[in-house]
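Participant: sharing a sequence plus its predicted fold:
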Amino acid sequence: MDLVWEESSGAVAPEYRYAKTYHLFADSKKIFLTRKIIKKGKLLVEETKEISASKYETWMKGLLSKGIQKFPFETLPEEQMTGISYNFVQFRFGSTKSKFYYRLEEINEPNWKPKKDIIKFIERMKP
């Protein structure tokens, strides 16, 4: 199992810059969550912690109930815009793989609600 979420503000004034990276992964015996959060250009959180099996099970049930496994595995959009960041969620569980990209302005559109729900769920994951 491997889950990665990366989001950043893109090219904005320093006082508005942020970046978030969450990585939930399992090795042969343990489950880990790595979080890195930068706000206003300053590192606030950088940690990797072991996750209990019960917490992992709760998170997996939540992600699967939100349909994370149903999205196709997208490739990076060919259209690149200067100063615009492409954020993404990538999920792999066994042979199931999904990945979607988004720009910050898209996420509040009504048809993006399922993806926004997944992103908000991931953002609330804490060790």
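Facilitator: Sure, I can see it. Predicted, not measured: the structure shown is a model, and the values here were computed from it.
Participant: alpha carbons only for contacts and neighbour counts from here, please
Facilitator: OK.
Participant: mind listing what Trp112 touches?
Facilitator: Glu106 (CA atoms under 8 Å, 6 or more residues apart in numbering).
Participant: actually Pro110, not the one I typed
Facilitator: No contacts exist for Pro110 under CA under 8 Å, 6+ apart.
Participant: swap the cut-off to 10 Å and go again
Facilitator: Taking CA atoms under 10 Å, 6 or more residues apart in numbering as the criterion, Pro110 is in contact with Lys116.
Participant: distance of it relative to Leu44?
Facilitator: In this view, Pro110 and Leu44 are 31 Å apart by CA to CA, to the nearest Å.
Participant: likewise Glu74?
Facilitator: 30 Å.
Participant: next secondary structure element downstream of the longest helix belonging to the chain?
Facilitator: In the chain, taking DSSP state H as the definition, the longest helix is helix 53-65. Proceeding N to C from helix 53-65, the next assigned helix or strand is strand 87-93, under DSSP states H and E.
Participant: take a look at this one as well, against the first:
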Amino acid sequence: MANPNPVETIDQTESTDENSNPIAQSTNLKHKKVNTKTNSNLSSSRPSKKRNRTVTIKQNLNLKQKNGSKQIQSLHPNLKNHKGNWKPMDLVWEESSGAVAPEYRYAKQFHLWTDSKTILLTRKIVKNGNLQLEETKAISPIQYEKWMNRFLEMGISQFPYEEIPEEKITGISYNFVEFQFGSTKSKFYYRLEEIHQPDWVQKKNIIKYIERMKP
């Protein structure tokens, strides 16, 4: 005959007490929350490779931007003084064909300069022995700033100030580019056959840029 009051095992009693006792349930829930928080804190305290990589990339970008702004600032100085007037600037380019037959002679002279309030460009071109162009016109500030920034980028102010060669060859033209901006002065001479040599690329680019200047 079955016992009407079966004896509960120790495991069953503990389980029943735990489920029926609200204090025990609350304690267990608190333990679970504490464990969850602890695990989350541990995972957040671990170094994240992705986060470190992102921070490093941002730092490198900021460094490049700072260096880039310094470089731009040094290449593109303020073209006006503290009174708002244009700083003194004078650029001259002269080139001629030398001793050739009159029908093949040419000469070019470009002169860009500033006074306190205006920028002026003079162009004089002789072609086939005849005067083709001679004019002086005002240049807009925007155009002037564009030209100056480009010249400085190409290094026009970095050449030493050369004197005309003492030994001159008869029939050879000694052409030149002369640049002055504030206290900075540079000047270089060249012969027509020199300008096409590989080591004259920088100077050739400057000459070609001057030749393309128009009001």
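Facilitator: Yep, it's here. For clarity, every value in this text was computed on a predicted model and none was experimentally measured.
Participant: can you pull the TM-score for these?
Facilitator: The TM-score (TM-score structural alignment, normalised by the length of structure 1) is 0.99; 127 aligned residues with a CA RMSD of 0.5 Å.
Participant: Gly94 of structure 1 pairs with which position in structure 2?
Facilitator: Using TM-score structural alignment, the equivalent of Gly94 of structure 1 in structure 2 is Gly182.
Participant: now that match: how far from Leu91 of structure 2?
Facilitator: From Gly182 of structure 2 across to Leu91 of structure 2, the span is 12 Å (CA to CA).
Participant: please apply the same query to Ile156 of structure 2.
Facilitator: 10 Å.
Participant: shared neighbours of these two, anything?
Facilitator: Taking CA under 10 Å, 6+ apart as the contact rule, Ile156 of structure 2 and Leu91 both touch Val177, Glu178, Phe179, Gln180, Lys185, Ser186, Lys187.
Participant: what's the neighbour count on the closest residue to the second one other than its chain neighbours?
Facilitator: Right, the one you point to is Glu178 of structure 2. Nearest residue to Glu178 of structure 2 in three dimensions, chain neighbours excluded: Lys187, at 4.3 Å (CA to CA, 6 or more residues apart in numbering). Residues near Lys187 of structure 2, counting by other CA atoms under 10 Å, number 21.
Participant: you'd agree Lys187 of structure 2 is in a helix?
Facilitator: No: counting by DSSP: H, G, I helix; E, B strand; the rest coil, Lys187 of structure 2 is not part of a helix but strand.
Participant: so who does it touch?
Facilitator: Applying CA under 10 Å, 6+ apart to Lys187 of structure 2 gives the contacts 91-93, 156-164, 176-180.
Participant: tell me the buried residues within those.
Facilitator: Among these, the ones that count as buried by 16 or more other CA atoms under 10 Å are Leu91, Val92, Trp93, Ile156, Ser157, Tyr161, Phe176, Val177, Glu178, Phe179, Gln180.
Participant: this completes my enquiry, with thanks.
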